[in-house]
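Q: How does the following fold in three dimensions:
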Amino acid sequence: MKTILYWTIQHSRQAVHEFRLRTTYWWLSQQVEFLEWRMRWEVRGLPAESNPVPTPVGQGG
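A: You can find the predicted model right below:
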């Protein structure tokens, strides 16, 4: 009986530890994904703001 109880406690602790690690890993991957998206968005937006492209003026006839 003691062996079963000890085994259950150890495996419960291991399961909680694994759950915390998986949750932390998921949260960190979400943060990295967001930062990558934000960097791509900022890089895409910066050249348009800093170097506006002049529009050609059509010649009237």
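Q: all contacts plus neighbour counts: C-alpha atoms, from now on.
A: Fine.
Q: which residues of this protein fall in helices?
A: Remark: helices assigned in the chain by DSSP state H are 2-50.
Q: Run the chain-centre distance for stretch 34-48.
A: Between the centre of stretch 34-48 and the centre of its chain there are 14 Å (C-alpha atoms, centre = their mean, to the nearest Å).
Q: So which residues lie in contact with that stretch, not counting its own?
A: Applying C-alpha atoms under 8 Å, 6 or more residues apart in numbering, stretch 34-48 has no contact partners.
Q: structure for this one too, so we can compare:
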Amino acid sequence: MKTTIYWAVQHSSLALHEFRFRATCWWLSQQVEFLEWQMRLETLMPAAQSDSMPSPVERGGRYAVQSL
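A: Okay, here's the model as predicted:
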């Protein structure tokens, strides 16, 4: 009886470990697939270049912060 319980516990633990390992492998493969898709998309449709410098806000403009 003790042997049967020990065997069942060991095998359920191994099965759980294998399930987690397979789930992690699947998740990583999905991440790689998404990154490959994103890289292909970027090569086909390069992003429009934007100004890296923000434009100055005029005093009293629509989004200007009012001084106290």
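Q: tm score of chain vs chain?
A: Comparison of the two superposed chains (TM-score structural alignment, normalised by the length of the first structure) gives a TM-score of 0.75, and 49 aligned residues with a C-alpha RMSD of 1.6 Å.
Q: Tell me, how many residues neighbour Q10 of the first structure?
A: 12 (other C-alpha atoms under 10 Å).
Q: any idea how far it lies from G45 of the first structure?
A: In this view, Q10 of the first structure and G45 of the first structure are 52 Å apart by C-alpha to C-alpha, to the nearest Å.
Q: before we move on, what about V16 of the first structure?
A: Counting by C-alpha to C-alpha - V16 of the first structure and G45 of the first structure are separated by 43 Å.
Q: same check, this time on T3 of the first structure
A: On the measure of C-alpha to C-alpha, T3 of the first structure and G45 of the first structure end up 63 Å apart.
Q: ok, now E33 of the first structure?
A: 18 Å.
Q: number of nearby residues for A48 of the first structure?
A: Residues near A48 of the first structure, counting by other C-alpha under 10 Å, number 10.
Q: And the residue nearest the centre of the second structure?
A: Nearest to the mean C-alpha position of the second structure, by C-alpha atoms, centre = their mean, lies Q31 at 6.9 Å.
Q: which ones are touching it?
A: Contacts for Q31 of the second structure (C-alpha under 8 Å, 6+ apart) come out as none.
Q: Just give me the match in the first structure for it.
A: For Q31 of the second structure, the aligned residue in the first structure is Q31 (criterion: TM-score structural alignment).
Q: now do M45 of the second structure
A: Alignment note: M45 of the second structure maps to G45 in the first structure; criterion TM-score structural alignment.
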